[in-house]
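> give me the fold of what follows.
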Amino acid sequence: MSFENPTREEIKDILQNAGNIAVVGLSDKSDRTSYMVANALQQRGYRIIPVNPAVAGQQILGETCYASLKDIPDPVDIVNVFRRSEYCADVAREAADINAKVLWLQQGIISDEAAAIAEQAGMKAIMDRCIKVEDSITRPERS
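Sure, this is the predicted structure:
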């Protein structure tokens, strides 16, 4: 059976119930897509949690950056991934280990292996979709 993303209605429900969004691969450079997307989500009321080993312990968008998902002391609803496809299976395993609810691979990122790992762990998987765009479409009232 081939992978299918959740419906727009399911995505809306996921986003309505999300609080903490771990952003794996979040750059500390404001001209990077990961930074712009995370900033927009933060402005829309979500708490973003930066995950980037290169800047662990520093602040990005006013939040402490962690080296890995397992280092985050708080529960994570969505793991939003800005990493190349070949790294996503490992991220999915870490997301499963911390009991995240959703594995979200950003636009342009597809990993059937990561999606399978997420689904086996009871997580929803979303691939090749921009969380910022989906939030704007499904939840325009947060604008």
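
> going forward, measure contacts and count neighbours with C-alpha atoms only.
Fine.

> quick one: stretch 111-122 to chain centroid distance?
Its chain's average C-alpha position is 14 Å from that of stretch 111-122, according to CA atoms, centre = their mean, to the nearest Å.

> and stretch 29-40, by the same measure?
13 Å.

> buried residues in that stretch?
Ser34, Tyr35, Met36, Val37, Ala38, Asn39, Ala40 (16 or more other CA atoms under 10 Å).

> alongside the first, I'd like the structure of this one:
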Amino acid sequence: MPFENPGREEIKNILENAGNIAVVGLSDKTDRTSYMVAQALQNNGYRIIPVNPSVQGEILGEKVFSSLKDIPEPVGIVNVFRRSEYTPEVAQEAVEIGAKVLWLQLGITSEEAYKIAADGGLAVIMDRCIKVEDSILIGKR
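All right, here's what the predicted structure looks like:
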């Protein structure tokens, strides 16, 4: 059966119950899409957790972790800004840490990552921007 994103109501429910959002591939460069999306999520009341092994310290006032496994608290959504070929490994880590949702950003898809995450009990959203979905379905908090 081919992959299909959840319907709008389910995505709205996911966002309303997001918990912590780990942003994999979050850049510390302010002109990057990942930075702008994470900042918009913060501005709308979400707690983001940066994941980037190339950055030390903080991004957007939050401690940066090298991998999902290093995060010492629960993660609801794993939001991914990595090329498709890297997403199966991220999906495996998301399963291992007990995340609820694997969200691949706009332009990112991977059948392998989908299978890993779905088999691990995660909801999967691919090729959608979390910021856009939040703006459409939730709006300003």
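
> quick revisit: nearest to Ala18 of the first structure, of the buried residues of stretch 29-40 of the first structure?
In terms of CA to CA, no member of the buried residues of stretch 29-40 of the first structure lies closer to Ala18 of the first structure than Ala38, at 14.0 Å.

> distance of Cys129 of the second structure relative to Leu41 of the second structure?
11 Å (CA to CA, to the nearest Å).

> kindly report the same for Glu85 of the second structure.
Using CA to CA, Glu85 of the second structure is found at 25 Å from Leu41 of the second structure.

> comparing these two, which residue is more hemmed in?
For Glu85 of the second structure versus Leu41, neighbours defined as other CA atoms under 10 Å are more numerous around Leu41 (18 against 13).

> for whichever strand or helix holds the more buried one, give me the average deviation versus the first structure.
Assigned by DSSP states H and E, Leu41 of the second structure belongs to helix 33-43. Following the fit onto the first structure, the mean deviation recorded for helix 33-43 of the second structure is 0.2 Å by mean CA distance after the TM-score superposition for the first structure.

> and the helix or strand that comes right after that helix, what does it pack against?
Scanning forward in sequence from helix 33-43 of the second structure by DSSP H and E, the next helix or strand is strand 47-51. Judged by 3 or more CA pairs under 8 Å, 6 or more residues apart in numbering; DSSP states H and E, strand 47-51 of the second structure is in contact with strand 20-24, helix 33-43, strand 62-63.
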